[in-house]
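**Q** What follows is a protein structure lacking sequence information:
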C-alpha cells in the first residue's frame, strides 16, 4: 500500500502513520482542509484569506473565505490547458445499445464551452437554477458543467421520476429551464422522457424553456416557443470565459427524499461538494490521473455528481453507462469493466445480491485484472454477498471499500481506507476530516453498543443549509444535542475500531428494551441458500413494545412454504436467540427500492401498517408497496 496516494501524502506531511493523520484532521480542521486543496491542486482565481470562518456557528461554516474559484476550471479546463493531460480521456460513455463515445479533456472543455454559450444566450445567468431530468448520457455531464461554468446552479432529478416528483423539485427550486431527453434505453426498450417532462413543466409555473436532447430519435410532442433541441442551441467555437465565482457560491441543488412530506434541497457550493468528493475518491479510494472511475448510479442520486467530480477533479476518466447491469446478458457490468479498463468500481449491496443468482461463470468470462478497488454504498451489507464479491469477483485480491455518508455530506462519513485492515461488512475508519462518534440516548460516547452516528466538527462539503428552508435543516440535524450533527444512522463501534451500520435510526427495532438493527435479522435470513434478500421492520407489540416482521425474496422457482418459513425462524433463533425472532416472515416477489438499489424500509412499514408513506417518488417499483398492503389485509397468497 506504499504506492497509494494516501500513504505518499502522509509521508509528505511528515506524519508517522494513518492514525496520526486522522487525529490531526479532526483536531485542526483549518490545517487539514488547507492541505487537502493543496494536494488536490485546486486552482484559485483569487486566493482565500482563511480556511474556515465559524462566526455564524458550526451549522453554517464559511470555507475558504474571500477565495474565488469555479469548479469547471478545476474539473476540466486546467487539464485541457496542460500539454501532458489535454489528450487524456476524460469522459467515456456506453449506451445500452452498445454505442460508445469518449472525450478527451480538451474535447470535453470545448463541448462545455459551446453549451455554455447556448445556455447563456437563453438568459441563464449566475445564480439561476436549471433542472436536469436526464439519463446517463454524455450531454448530462456536459450540461451540468456548462451550467456551473456560467455560474448558474444545476439541480439533477432522478431519470426514473414521474412528472409530479420532477415538478415538486422544479417548483421548490424556482428553476427557469428544464433540460431533458426524448428518451433512453433500458432492457432493450425505449423509455420515453419528453412526455413526462411536458407534464412536469405544465405543473411548474417558473419553467420558461424545455431543452430536449435527442437520444433515441423518436417523435415527441412539441410546444413551439417553449421547446428547443439541444443540438440547435446557439453555439460557436469561441471559448466561453468561465464565470468567476466565490468559493461559497452554490453550484448544485440536489433533493433528497423526505421521510414525510416534501423533499429536502441540499445546497452545495463550488468549493464544497467537489472538493469533498475529490478527496474521498482521490486520497481515500486512490483515484488518480490515468485511472477510470465507474460508479453504477444515476445523476439524480448523490453518487452521480460524486462520479463526475470525484473522477475529473483528480484528472481521471469517468465512465457513464445508460442501461441495466445485467442486460442483454448477466455479464454486462463485468464486460464494461473489462472493455473500458475500469480501475475503481462503485456498486451497491443490492446489485451484488441480484448478480449472485447468475453464478460465477458470467464473472469468469472477463478479465477484471484492471480493477484495483470496489466501492460500495447505499445500504448496509449482509455477510454472504460481501464474501461472494470479495472471493468470486475480486479473487480475494481487490479491497472492498465500504463507504457511507449522504447527499447532505457530499461524500462519506465512514469508509474503508487502504492503509488499515478491512473486515467483512464493516468500516475501518471515519473518513479523515470527519469527527465521528457513537452516542447513546444520553449523549455519551459508547463502544460495543448500538447508538446514533454523530459528527462534532464542521467539514468541507457539508450542505449549506436547505434551499429556502434553513429551519428545516436545523431541525433535521441539529436539534437533539447542542452543536452536534445527528445523521440518522444507527451504528456500533467495536474495541478493534471497526464500525458497523445496522440501519437508519428511525428503522431501528426496540424489542423488549433491546435495540436491534434490521440488518442483524436480515443477515440471518439471507444466510439461507434460497433467500436472495430480506427486509425487516418493527411493529407495535403489547408485550415486547415492538417486534419484527420480515419480508423475504426467494430465488426464482423456490417454494415459499411453511417448511421453509420454519427453517428461517430457526436461522434467526440460531443467530439472535428466541426472544428476538420475528413475529412473522412473509415471502414476497420484490422489495420496494429506489433505482440505485436502496431498500425503502420506511415505505414497507407504512404500507404494512396502512399508514401514509410520505415521499415515495424515488421508488422504482411502486407496485411492490400495494403487494405489502395486501399482505396485512389478508388478500395476498404465497
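**A** The structure has been received and is ready for your questions. Please read all numbers here as calculations on a predicted model, not as lab measurements.

**Q** contacts and neighbour counts: CA atoms only from here.
**A** Will do.

**Q** Buried residues in the longest helix along the chain, which are they?
**A** Longest helix in the chain by number of residues, with DSSP state H as the criterion: helix 105-121. For helix 105-121, the neighbour count (16 or more other C-alpha atoms under 10 Å) marks 105-120 as buried.

**Q** next, the one to line up against it:
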C-alpha cells in the first residue's frame, strides 16, 4: 500500500485554478471530473481555451476532427491563433497587466536582467521587424542555438509572431549535432551567441555556429548575440549582430496563423539514426503547456516559475509558454545550479521568491551529497510546489527534497510525458494526495491505460503505457517523416498511442513509472524495470547514482548488469562491487541478482540530468549508441567501452 506523504488542505484546494474550473462546471470530486474529461475530450478543451481567455484571430468552428484517423487528429478547425499574441499582446493590452514581471534572468557571473510584459513585447516586436527585413517569411525555419539568456525567449516569440518556425538547439551541442537539426528542417537563419559561462569557464558558441553554416547549405545568415563581448570570427557577408538587426519598437501585428500551422520543430534523440523532429502547432503545444502549468501545477499571476533546464529540451519552451500564457513570470539561469557553491540554486529561489521550482531526481541526488548545511541560510518560504520530470525517482532523494528542502509542506508534483506530448501524461496536482516517487494518475484529458503484452488492461503489475484518445498538444508528426512517426507510436495496437514507458498502477490507484519499456529486462521470464534495481542500489550508503541494463545470457535470456557512481570513502572497488551484488540480491531475491556491479566515475547523462540507459547498454555491448549529441559528458561512454573491453580479455 502506498504511503501518502502530503495531503492538500481544503483551504489550499479551493484557491487553485483547477478546483475553480471544476466548480464552474459543477464538479466537486476530482475523479468524477477526470472521467468527464476523457469521456468528452472536445468539451474539455473547448472549455479550457475559453477559461484561459485565449485570443482567436478567427474563432474555430469545431474542436477536433479525426476524419483521417486518430494519429492525424486536427484541432480547432478553421481557428486562427498566434502563440506570440497569446503570450504577450493580450497582457500588454491590459493596463493592469502590462507592467507585470514576465522574465527574470540571472547569469552565472551574477548579472541580472528583468523584463515586464511590455518590455518583452517591445523586444519581440523589434526582432520580428528585423527578421521580416531580412526576408524571413511565414513557414521559413530558424534554428535558435543560444544559451539560457533573455534573447532566447525573445527569438522564439519573434519567429512565431511572423509565422515562421523555430527549432531550439541545446546550448551544449557541438556543430555536428546542430547541423543534423538544421539540415533536417532546412533552416535559413541560425541565431547564436558569442558564448556563455558554465562553471566559470567561457563556452564558445559562434565558432560552432560557423562550422554549422559551412556544413548546412540552407543557412543564409547567422545572427549573433554579444553575451560575453569576446572576439569572434566574422563573415561580413553572412554574419549580423543582434543589436544591428533589431528594428523599430513599433508594434508588428502577429501573423494570421492557422491553429494547425507549425511554430516549432523540436528534436528528440533517436535510439538509432537521426533525431526525430516533432512538429508542434500554434493551437497545440501552447494550450497543453499552459493547461499543465496553470491548472495542474497552479502557476498563475504573481507566481515565478523556474525550471532547471535548457531551451533545447521540451521543458524550456514549456516553461516559457506555460508561464506567459498564464500571466506569470519565468526565471532563466545561465549556469550550473551548484556553482560556484552548492547553494546556488537555493540562493536563486530565495532571492527572487520562486514559487514553482522544476528539477530532476539526478539534480537532487547531486545536491544532497553536499549535505543540509547549504540549505541553512535560506527560508525558501516562497515555494508552493516542486515540479519533477525526466526520470523515475528513488526514495532517498525524494524524501530529502520533501523533508529537508520543502520541510514537508511543499508537494513534489511528479510529471511525466514527453516532447511529442507537449507536456504530461501522468502527474500530481494540488487537489490530491502525493505519494513518494509516484503519480496520482493521468492528467485531465489524457485517456491513459496500462496494457500487458496481449493488449489487455492490467493493474498491480507492470505494463505498457498507452493513450486511447487524442489530446491537445499531440505532435503533428515528425518533420517530413510521417512513416517513422506512425511506426514509432501507432503500429503496435490499432488506434492506440504506445508511449514507450513501463508503468505500474498499485492497489490504491497510484501510478509509478519503472523505466522505458525498451529498457525492460526479462530475466528467465520475469520482467524487471531497471529503476527498481537502481532504487535499491542508491539506498546503499556508498552509492550516489546507479544505472541497470540487461545483457544477453545463454541460460536466463537476459541478466542485469549495474553501473554505480560512489561516494569518496576510500573503499576498494572490488570488495565494494561484490558487496553491492549481495546487497541487491538480499533485497530483490536471488533470482534477480545482478551478474555484476561496476563502479564508474560518471554515467552518460543529458544536461537536465537524465541518465541514458540505451547509451550505457550500447557502449557495454560494443554496439552503435545512436544519437549521443544530447550528452553532457560523452567521455563517460568511452569509460564504459573500455570497461567492457577489459572484461572480455
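**A** Sure thing, it's come through. Treat the numbers as computed from the prediction; the structure is a model and nothing was measured.

**Q** what's the TM-score here?
**A** Here the TM-score for the pair of chains, by TM-score structural alignment, normalised by the length of the first structure, is 0.99; 637 aligned residues with a C-alpha RMSD of 1.1 Å.

**Q** Provide the aligned range in the second structure for the helix or strand just after the longest helix of the first structure.
**A** Following helix 105-121 of the first structure in sequence order, the next helix or strand is strand 129-133 (DSSP states H and E). Mapping strand 129-133 of the first structure onto the second structure (TM-score structural alignment) gives residues 141-145.

**Q** How far does that stretch sit from its chain's centre?
**A** Stretch 141-145 of the second structure has its C-alpha centroid displaced from the chain centroid by 19 Å (C-alpha atoms, centre = their mean, to the nearest Å).

**Q** cool, stretch 360-374 of the second structure as well?
**A** 20 Å.

**Q** Provide the aligned range in the first structure for it.
**A** Going by TM-score structural alignment, stretch 360-374 of the second structure sits over residues 348-362 in the first structure.

**Q** distance between the ends of that stretch?
**A** 18 Å (C-alpha to C-alpha, to the nearest Å).

**Q** before we move on, back to that, for the longest helix of the first structure, which outside residues touch it?
**A** Helix 105-121 of the first structure is contacted by residues 76-77, 79-81, 85-91, 142-143, 145-147, 149-150, 233-241 when judged by C-alpha atoms under 8 Å, 6 or more residues apart in numbering.

**Q** Superpose on the second structure and give me the mean offset of that helix.
**A** When the second structure is overlaid, helix 105-121 of the first structure sits 0.6 Å from its aligned residues on average, using mean C-alpha distance after the TM-score superposition for the first structure.

**Q** So residue 620 of the second structure sits against residue 641, correct?
**A** Yes. With contact defined as C-alpha atoms under 8 Å, residue 620 of the second structure counts as touching residue 641 (5.5 Å).

**Q** who has more neighbours, these two?
**A** residue 620 (23 against 19; other C-alpha atoms under 10 Å).

**Q** That one maps to what in the first structure?
**A** Looking across to the first structure (by TM-score structural alignment), residue 620 of the second structure lines up with residue 608.

**Q** what about that match, distance to residue 50 of the first structure?
**A** Distance from residue 608 of the first structure to residue 50 of the first structure, by C-alpha to C-alpha: 52 Å.

**Q** which residues touch residue 354 of the second structure?
**A** 303, 304, 305, 306, 348, 382, 383.

**Q** and which of those is nearest residue 258 of the second structure?
**A** residue 305 (28.8 Å; C-alpha to C-alpha).

**Q** now for residue 96 of the second structure: what does it line up with in the first structure?
**A** Counting by TM-score structural alignment, the partner of residue 96 of the second structure is residue 84.

**Q** Kindly confirm my reading that its match forms part of a strand.
**A** No. According to DSSP: H, G, I helix; E, B strand; the rest coil, residue 84 of the first structure belongs to no strand; its state is coil.

**Q** For it, the count of nearby residues, please.
**A** Residue 84 of the first structure has 9 nearby residues by other C-alpha under 10 Å.

**Q** Weed out the non-buried ones from the contacts of residue 354 of the second structure.
**A** Buried, going by 16+ other C-alpha under 10 Å: 303, 304, 305, 306, 348, 382, 383, out of these.

**Q** Could you check which residue of the first structure pairs with the second one?
**A** Residue 304 of the second structure maps onto residue 292 in the first structure, with residues paired by TM-score structural alignment.

**Q** What's the separation between its match and residue 306 of the first structure?
**A** 14 Å.

**Q** Report the contact partners of the match of residue 304 of the second structure.
**A** Residue 292 of the first structure touches 311, 316, 317, 318, 319, 340, 341, 342, 343, 344, counting by C-alpha under 8 Å, 6+ apart.

**Q** ok, for the residue sitting nearest the centre point of the first structure, nearest residue in space, not its chain neighbours?
**A** In the first structure, the residue lying closest to the centroid (C-alpha atoms, centre = their mean) is residue 303, at 3.3 Å. Counting by C-alpha to C-alpha, 6 or more residues apart in numbering, residue 303 of the first structure lies nearest to residue 297, which is 6.3 Å off, once chain neighbours are set aside.

**Q** Tell me how many other residues surround the one you found.
**A** What residue 297 of the first structure shows, counting by other C-alpha under 10 Å, is a neighbour count of 24.

**Q** That one: helix or strand, and which one exactly?
**A** Using DSSP H and E, no helix or strand contains residue 297 of the first structure.

**Q** All the strands of the stretch 301-450 of the second structure, in order from the start?
**A** 304-307, 329-333, 356-359, 385-388, 412-418, 423-427, 441-442, 448-451 (DSSP state E, counting those that start in this stretch).

**Q** With distance to residue 238 of the second structure as added columns, please give the ones you listed in a markdown table.
**A** Output for these, formatted as a markdown table (distance: least, C-alpha to C-alpha, whole Å):
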| stretch | distance to residue 238 of the second structure |
| --- | --- |
| strand 304-307 | 35 |
| strand 329-333 | 30 |
| strand 356-359 | 38 |
| strand 385-388 | 41 |
| strand 412-418 | 36 |
| strand 423-427 | 37 |
| strand 441-442 | 49 |
| strand 448-451 | 49 |
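
**Q** And those: which comes nearest residue 481 of the second structure?
**A** strand 412-418 (18.8 Å).

**Q** and the contacts of helix 105-121 of the first structure, which are buried?
**A** 76-77, 79-80, 85-91, 142-143, 145-147, 149-150, 233, 235, 240.
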